[in-house]
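Undergrad: Build me a model from this:
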Amino acid sequence: MLRSLWSGVSGMQAHQIALDIESNNIANVNTVGFKYSRASFVDMLSQTKLIATAPYKTGLGGQNDFSVGLGVGINATTKVFSQGSTQNTDVKTDMAIEGEGFFVISPDKGITLNYTRDGSFLFDADGNLVTTGGYVVQGWLKDDLKNASKMSEQEFYHIDSTGPIRNIQIDPNMVMPARSSTNIKLRANLNAGRHTDQNANIYALDSTTKTPADGINPLYDSAGNLTQMQEDMGALFNQDGDAFGLTENQGIWVSYKNAQMINSVVPTKENSSITINGAKVSFSNDSAMSGISTLVAAQNAINGVRDKTGIEAYMEGKLLKLVNRNEMDGDEKTKNIIITKGGTGAFENFVEGDSDITSFRYRYTKSESPDSSTGQFRTTEELRRLLQYDANMIKDPDKEYNDSTASVSVTINKFGMFEMLNQDNGDEEVQNMSIFVASYGSDQVSTNVLFRNTMRGLNTASLLEGGASVSTTRLSHATHTTTIELFDSLGSKHTIRFEFVKTGSAEWSFRAIVPEPSVIYGASATRPNIFEGGRLRFNSDGSLAGMNPPILQFDPKNGSIAPQRLSLSFGSTGGFGGLTSVDKQSETYAIEQDGYGAGDLVDIRFDSVGSLLGSFSNGRTLALAQVALANFANNTGLQAEGGNVFSSTGNSGQAMIGAANTGRRGGVSGSKLEMSNVDLSRSLTQLIVVQRGFQANSKAVTTSDQILNTLLNLKQ
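TA: Next up, the predicted model:
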């Protein structure tokens, strides 16, 4: 029998197998995750007639062997695990592996493990993540969903992938429990400039010091609005939002009446002199020669230094009347009428120490304990009290002062204005007043024009007893307000509002307000839903220097866990990551809290590490599970089981299971599928090659057949 006949037959058989393999590749050109195969051709054992010999020492050269091949065979089919292209899909449970690795699947709850590159997953009726063939996808689950309220932000997206894998099963009716708010984080700026467009009226004050007007126990109206509280005058603004910027000893003069003094003038030819308000007045006059009376001469002499004393002289019959309307800005030299050195000559009836004090100086101080006897004030209440006391002492000098019976009341009304009312005290005497405000200034202290102009609204020529009141223009304070919603342990929402008010050059106060019936621990008994007394201090560069308190305790009064601690994360000391105070408009950049209400599972998606993220109706996203990936020492050693499923073999090695993007395992992409890696152009070309190979081998068979026929014909 001719060996060539069997060689041709083996060639046709081998190329038939290659044709089968290539046809299978082409058939699976659209199979998701399919990896094409190739046939490995090997020659068969050769028949050796003579072995090869080495060269002889006698000179005869070596000879090659004499062997004849016996055909071809296929000893293996090799799968090529090159990356297939990925295609976007509209299915959120689809997944594609980019790189090495296989999805781990099981038909029997994890007892048997199989592997696939086909990520066409879906959820069955029991919430199992399965392949289209019903295999359950394996991975890791988040077991502690019930403790979600205690998870940190990182734990929300982290799943422990070091434990054993199991079926991925997600309850479609899953509910995330509520988490009570524990932290409020605020990033904002509080305006440190000399002008602000965010201002509000200063708090009102009544006309008696025996009420909570001192600011220790603030008063509120029925709507919960703060109505009475004293404030630092140095931190206030005028009605246009321009800061007074009061510095030490800056202030005003307030005159409640014109200062007056009447006395007779002694006719004389002698030199006459007197010192009034520290200024010396002198003259010499012989009326017989000058034709000017001594009275007129005295009047002219006093009026000649009016710019130094503020005093103007008038003749009232045969008497000399001195009047100071206290209208000049400056120091005490131009206020009131004070005989600082007794008169001589024509002025001998004016005695040293005589005075009429109707104008009072009020000076700002930063001291917490101002000396009221010298007119010092720091707060709105201290200035109001000084104004009221002095006004009453001028009106009724012989009457003992008492707040409750004061006939002149000074208040701060709801419009943020100092208001003065000259009430009828019930006697028969009509005691009108005249009010004039001037600024205080000296060589050491500059005048504060903004403060003076605001207070000058009190000016009136006649503050009638029993008549209408007078008031300053509006005083304001810089404010900023921000609001955020909180959650309690039941998932109920509560609004908390923070109101900031500037209280010093680098200090702000804040209060926290929650709707009733909720209460904040540390609030007053009358308004338990309003916490007062928060303090903020800033450094010279605008960074936060300190705050108090750092924690609030809140009780929703609805049966939820109480007290609920709220950490106020308003920034770190010396940092700019929270509250700042620079010359820039007050603005909240971000305010957030860590609580949320209960939520139902409404959507899912996969991320790049194979985590199954669940979106809940409360706006939170939680990692529910993570898909496991497996890789092998020899991917080509896997056994194809059909249905895009592989199983491990002795030659593939054990599966090395872990998370995506670890240990040579590739990444994953959600809503994508890996397509077949079959290259049609290559496969069709290979078909031609295989076809030609088959045809050539068939020719070898027919040629051998012809030779056999020739041998048979030799007998004939």
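Undergrad: contacts and neighbour counts: CA atoms only from here.
TA: Fine.
Undergrad: All the helices of the protein, residue numbers only.
TA: Listed in chain order, the helices of the chain (DSSP state H) span residues 3-27, 153-156, 287-290, 294-303, 306-309, 380-395, 449-455, 680-714.
Undergrad: Just put the ones you listed in JSON lines and tack on distance to Asn539 and mean neighbour count.
TA: Listed next are those as JSON lines, based on distance: least, Cα to Cα, whole Å; neighbours: other Cα atoms under 10 Å:
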{"stretch": "helix 3-27", "distance to Asn539": "74", "mean neighbour count": "20"}
{"stretch": "helix 153-156", "distance to Asn539": "32", "mean neighbour count": "13"}
{"stretch": "helix 287-290", "distance to Asn539": "71", "mean neighbour count": "10"}
{"stretch": "helix 294-303", "distance to Asn539": "53", "mean neighbour count": "20"}
{"stretch": "helix 306-309", "distance to Asn539": "44", "mean neighbour count": "18"}
{"stretch": "helix 380-395", "distance to Asn539": "25", "mean neighbour count": "22"}
{"stretch": "helix 449-455", "distance to Asn539": "26", "mean neighbour count": "20"}
{"stretch": "helix 680-714", "distance to Asn539": "72", "mean neighbour count": "15"}
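Undergrad: Next, the second sequence, to be compared with the first:
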Amino acid sequence: AFDLGIDGTLVNPSSGLHVMGWQANPLTGKIDTTVPATNITIPIGAGMTGKASTSLTADGNLDANNAGGALNAVNLSSTVYDSQGNAIPLTLTFTKSAANTWSVAPSTTDPGVTVTGTSTIVFNGSGKVATGGTGTLSLTLTNGSTSPQSVTLDMSQITQLASTPSSLSSSTDGASAGSLTTFTVGQAGDITGVYSNGYKQPLGQIALASFSNPSGLSKAGGNLFAASANSGTPNIGTPDAGGRGQIATGFLEGSNVDLAQQFTNMIMAERGFQANSRVITTSDEILQDLVNLKH
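TA: This is a model prediction of the structure:
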């Protein structure tokens, strides 16, 4: 298992040895695996600036039996974020204007924001989107953040089926400001940071080494092995590539001892000890008899 050292680097807690790999660019999240591997730092508690929303995805179902008109409109409440991480409440109003046809109008209750970008969705006979599955929202902001802000609206997964009431949900790629609370490690050695605002961002990549002759590695103790002349030079790269194995996360390594064989050895040792004890006891009794005969 890996843990954090006092300097914030990823280490093996049993040996204190550092886990080597590549650090992600804190601004772009990109990882360059062509440079030499170094210690990996996990900045727990470090903050991240807000991420502006560039997309808003709506899905769910609109009731095919909706009577239409403003009185029967369906509202979807959502939230997007500006470049400073401020949350902006949005409402998408779906109004049925004709058979299989719905208009979509955005609005907001934030007095410092103006939003435009109406759309029209047309469904086919199977209740799936035929046209109008995407649109663009334009937000004009007066709080000093980047303006205007363009948000792509994806409605391609919405269906129109006979189901009362209509049920819609949404998600966005934006986030408010937050701090790093924990991290996860994937099978490919990718380290992902989880922030208090729910946002996830790459932090680094663990390196793995393969050898042309693994049997030639020399034992260093503590489940550690060192390269030798027989093992060849290490081929360092990303896990699950180039013949290198995967990283198992959330697992506890099982014992590599044959329990049946060890129990057999223990019983044999116990029986041997008992036999030797009886030999000593018998010898003592014979000597005692000899002493008694002398007297």
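Undergrad: ok so, going back, do you know which of the helices of the first structure lies nearest Ile184 of the first structure?
TA: helix 153-156 (14.3 Å; Cα to Cα).
Undergrad: So what touches the closest one?
TA: 148, 621-623 (Cα atoms under 8 Å, 6 or more residues apart in numbering).
Undergrad: at 10 Å instead, please
TA: 142, 145, 148-150, 594, 613, 620-624 (Cα atoms under 10 Å, 6 or more residues apart in numbering).
Undergrad: Also stretch 63-70 of the second structure?
TA: 72-74, 93-102, 123, 127, 159-167.
Undergrad: Counting neighbours, show which residues of it come out buried.
TA: Residues of stretch 63-70 of the second structure classed as buried: 63-66, 68 (neighbour count, 16 or more other Cα atoms under 10 Å).
Undergrad: what's around Ile236 of the second structure, how many residues?
TA: 17 (other Cα atoms under 10 Å).
Undergrad: That one maps to what in the first structure?
TA: By TM-score structural alignment, Ile236 of the second structure lines up with Ile657 in the first structure.
Undergrad: Was I right to think its match contacts Trp140?
TA: No: here Ile657 of the first structure does not reach Trp140: they are 11.4 Å apart, not a contact under Cα atoms under 10 Å.
Undergrad: what do the two both touch?
TA: Joint contacts of Ile657 of the first structure and Trp140 (Cα under 10 Å, 6+ apart) are 161-162, 164-165, 628.
Undergrad: about what we covered before: would a markdown table of the buried residues of stretch 63-70 of the second structure with distance to Phe251 of the second structure be doable?
TA: Output for the buried residues of stretch 63-70 of the second structure, formatted as a markdown table (distance: Cα to Cα, whole Å):
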| residue | distance to Phe251 of the second structure |
| --- | --- |
| Asp63 | 46 |
| Ala64 | 48 |
| Asn65 | 51 |
| Asn66 | 51 |
| Gly68 | 54 |
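Undergrad: Mark which of those are part of strands, please.
TA: Among the buried residues of stretch 63-70 of the second structure, the members falling in strands (DSSP state E) are Asp63.
Undergrad: Now do the contacts for the counterpart of Asp7 of the second structure in the first structure.
TA: Using TM-score structural alignment, the equivalent of Asp7 of the second structure in the first structure is Asp126. The contact partners of Asp126 of the first structure, taken as Cα under 10 Å, 6+ apart, are 169-172.
Undergrad: now Thr481 of the first structure: how far from Gly11 of the first structure?
TA: 89 Å (Cα to Cα, to the nearest Å).
Undergrad: what's the spacing between the match of Asp7 of the second structure and Leu622 of the first structure?
TA: For Asp126 of the first structure, the distance to Leu622 of the first structure (Cα to Cα) stands at 20 Å.
Undergrad: swap in Gln376 of the first structure?
TA: Gln376 of the first structure is 62 Å from Leu622 of the first structure, by Cα to Cα.
Undergrad: next one: Glu592 of the first structure
TA: 19 Å.
Undergrad: higher neighbour count, those two?
TA: When Glu592 of the first structure and Leu622 are compared for neighbours, Leu622 comes out ahead with 22 against 15, by other Cα under 10 Å.
Undergrad: Counterpart of the more buried one over in the second structure?
TA: Under TM-score structural alignment, Leu622 of the first structure pairs with Gln201 in the second structure.
Undergrad: wait, its match sits on Ile191?
TA: Yes: between Gln201 of the second structure and Ile191 there is a contact at 8.7 Å, judged by Cα under 10 Å.
Undergrad: tell me, what's touching these two both at once?
TA: With Cα under 10 Å, 6+ apart, Gln201 of the second structure and Ile191 have common neighbours 24, 183.
Undergrad: Check the contacts of Asp126 of the first structure for burial and list the buried ones.
TA: Using 16+ other Cα under 10 Å, the buried ones in those are 169-170.
Undergrad: and the contacts of helix 153-156 of the first structure, which are buried?
TA: 142, 145, 148-149, 594, 613, 620-624.
Undergrad: ok, those vs Tyr135 of the first structure, which is closest?
TA: Taking Cα to Cα as the measure, Tyr135 of the first structure sits nearest to Leu624 out of those, at 19.6 Å.
Undergrad: and the aligned partner of Phe632 of the first structure in the second structure, what is it in contact with?
TA: Alignment note: Phe632 of the first structure maps to Phe211 in the second structure; criterion TM-score structural alignment. By Cα under 10 Å, 6+ apart, the residues touching Phe211 of the second structure are 217, 227, 230-236, 243-244.
Undergrad: before we move on, what about Phe225 of the second structure?
TA: Phe225 of the second structure neighbours (Cα under 10 Å, 6+ apart): 214, 216-219.
Undergrad: what's the answer for Ser218 of the second structure, then?
TA: Here Ser218 of the second structure is in contact with 224-231 (Cα under 10 Å, 6+ apart).
Undergrad: what residue of the second structure takes the place of Glu587 of the first structure?
TA: Counting by TM-score structural alignment, the partner of Glu587 of the first structure is Ser166.
Undergrad: now Val136 of the first structure
TA: Looks like Val136 of the first structure aligns to His18 there (TM-score structural alignment).
Undergrad: hang on, isn't that match packed against Ala37?
TA: No: using Cα under 10 Å, His18 of the second structure is not in contact with Ala37, being 11.2 Å away.
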